[in-house]
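In: Return a 3D structure for these sequence lines:
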Amino acid sequence: MLFHELVPTAMGWAGLLASERGLLRLTLPRQSRDIAEQDLLAGVATPMRDKAPFGDLPERLAAYFQGEAIAFLDSVDLSEAAPFKRAVWEAARKVPYGEVRSYSWLAAEIGKPQARRAVGQALGANPIPIIIPCHRIIGAKGDLRGFRDGLETKGLLLELERGSVSEQELRLAKAVLRHHDAAGHS
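Out: So this is what the prediction gives:
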């Protein structure tokens, strides 16, 4: 059985999808509840609308987007993931809030030091951003590289975690998300 919940945040509407084993998917904030729900449920039979399986995760997620330091230790369901992706995602979860690591570090962490590009591809397929903090993985020289929701969003998430996002920047983030949604990206 699948469950979903839509979460209002300071940056827009986020979506959560879970099985009985744990979180399956998280959509980053979208301009509207409808867009968040559409992105969340793409390719999924309509799950039950039930907040119970998520506990206080919706509230913690909203607090995260307000700039609060939140450690997400929630259960995730990676049972459908290939072993390499699962290893990458589990290792990425070790990167603490407010810190970054390189793709090279992550490749070495999973015992595949030459697999930097494959690590990047696995992160690009991450269905649970924030919980699996792929935005905290950057280039070896400190540069921002690939992010499904755009480099502006990746940079904003890193700034949010550094505590350096103002109310004006949150408004800008909403504008970026509106542009992102209007362009049809998910």
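
In: Please count neighbours and contacts with C-alpha atoms only from this point.
Out: Noted.

In: any chance you could map the helices in the chain?
Out: For the chain, the helices defined by DSSP state H cover 33-41, 57-64, 83-92, 103-109, 116-124, 151-162, 167-182.

In: want to throw the ones you listed into CSV with mean neighbour count and distance to D143?
Out: Shown next, in CSV, are those (neighbours: other CA atoms under 10 Å; distance: least, CA to CA, whole Å):
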stretch, mean neighbour count, distance to D143
helix 33-41, 19, 28
helix 57-64, 18, 23
helix 83-92, 19, 17
helix 103-109, 20, 11
helix 116-124, 19, 14
helix 151-162, 18, 10
helix 167-182, 16, 20
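
In: Tabulate these in CSV, adding columns for distance to D50.
Out: Converted to CSV, the helices of the chain look like this (distance: least, CA to CA, whole Å):
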stretch, distance to D50
helix 33-41, 14
helix 57-64, 12
helix 83-92, 26
helix 103-109, 35
helix 116-124, 28
helix 151-162, 28
helix 167-182, 26
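
In: what's the spacing between the most centrally placed residue in the chain and P113?
Out: In the chain, the residue lying closest to the centroid (CA atoms, centre = their mean) is P129, at 1.4 Å. Note on P129: its distance to P113, by CA to CA, to the nearest Å, is 23 Å.

In: Sequence B follows; please return its structure for comparison with A:
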Amino acid sequence: MMLVHHEIDSPVGTLRLVAGEAGLVAILWPDERPGRVPLAPTVAAPGHPLLTEAAAQLDAYFARRRRSFDLPLDFRGTVFQRSVWQALLAIPYGETRSYGEIARQIGRPNAVRAVGAANGRNPLSIVAPCHRVIGGGGALTGFAGGLAAKRLLLDLESA
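Out: Below you'll find the model as predicted:
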């Protein structure tokens, strides 16, 4: 199955939206680290219905008119990674969780570092809100889009 992509401008830079047959596969950052999200080659498809809908929902999110997303998601990763990414979807808008809280939520309380690693490989940033996961002491920790983008997203949701 071929993957298609479309790029959109956003307050956190140009985002590349990637979709497959089953749903949205990735949202990639402007300075995406090669290999963070392993993907097959993609083909530009600016009029693709799912990419158009994802772009519209992201625009509404950045305009503070949307607090959650209603898109088919196609998470591609290990069983453990997918469990972490599913847990991200349960973090309410405007709230944060620690890596330890996510580890406990998925029934792996000693897997805090593994949760951090899976969070860092979340292919669907913003939609699966990895920006809502912070260090145990409330510190902003690593983020694929950069800490400035993480702060912007958290500030957007707290306003």
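
In: Now the TM-score, please.
Out: After superposition, the two chains reach a TM-score (TM-score structural alignment, normalised by the length of the second structure) of 0.85; 155 aligned residues with a CA RMSD of 2.4 Å.

In: which residue packs closest to the residue nearest to the centre of the first structure, ignoring adjacent ones?
Out: For P129 of the first structure, ignoring the flanking residues on the chain, the nearest one in space by CA to CA, 6 or more residues apart in numbering is L26 at 6.3 Å.

In: Trace the one you found over to the second structure, please.
Out: In the second structure, the residue matched to L26 of the first structure (TM-score structural alignment) is I27.

In: Surely its match and A128 touch.
Out: No. Judged on CA atoms under 8 Å, I27 of the second structure makes no contact with A128 at a distance of 9.8 Å.

In: Show the contacting residues for the residue of the second structure most remote from its centre.
Out: The C-alpha centroid of the second structure is most remote from N110, which lies 23.4 Å away (CA atoms, centre = their mean). Under the criterion of CA atoms under 8 Å, 6 or more residues apart in numbering, the neighbours of N110 of the second structure are 103-104.

In: Return the residue of the first structure aligned against it.
Out: Checking TM-score structural alignment: N110 of the second structure goes with Q114.

In: Might you report the residue contacts of A92 of the first structure?
Out: Counting by CA under 8 Å, 6+ apart, A92 of the first structure makes contact with 106, 132-134, 137.

In: between those, which is nearest G98 of the first structure?
Out: Closest to G98 of the first structure out of these is P133 (10.3 Å), distances taken as CA to CA.

In: Grab the nearest non-local neighbour of the equivalent of that closest one over in the second structure.
Out: Residue pairing (TM-score structural alignment): P133 of the first structure is matched to P129 of the second structure. Closest residue to P129 of the second structure apart from its sequence neighbours, by CA to CA, 6+ apart: L88 at 5.7 Å.

In: and what of L28 of the second structure?
Out: R16 (4.9 Å).

In: Count the neighbours of the one you found for me.
Out: 18 (other CA atoms under 10 Å).

In: Run through the residues that contact it.
Out: Counting by CA under 8 Å, 6+ apart, the residues that R16 of the second structure touches are 5-8, 26-30.

In: Try it again at 10 Å.
Out: 5-9, 26-30, 32, 51, 55 (CA atoms under 10 Å, 6 or more residues apart in numbering).

In: Out of those, which are shared with the first structure?
Out: Shared contacts between this structure and the first structure among the contacts of R16 of the second structure (both residues aligned by TM-score structural alignment, their matches' CA atoms under 10 Å) comprise 5-9, 26-30, 32, 55.

In: And these, which of them are buried?
Out: 5-8, 26-29, 55 (16 or more other CA atoms under 10 Å).

In: G142 of the second structure maps to what in the first structure?
Out: Applying TM-score structural alignment, one finds that G142 of the second structure aligns to G146 in the first structure.

In: Its match and G15 of the first structure: what is the separation?
Out: For G146 of the first structure relative to G15 of the first structure (CA to CA), the value is 22 Å.

In: next one: Q38 of the first structure
Out: Taking CA to CA, one finds Q38 of the first structure at 9 Å from G15 of the first structure.

In: Common neighbours of these two, please.
Out: T27.

In: Identify the residue of the first structure aligned to V79 of the second structure.
Out: Per TM-score structural alignment, V79 of the second structure is aligned with P83.
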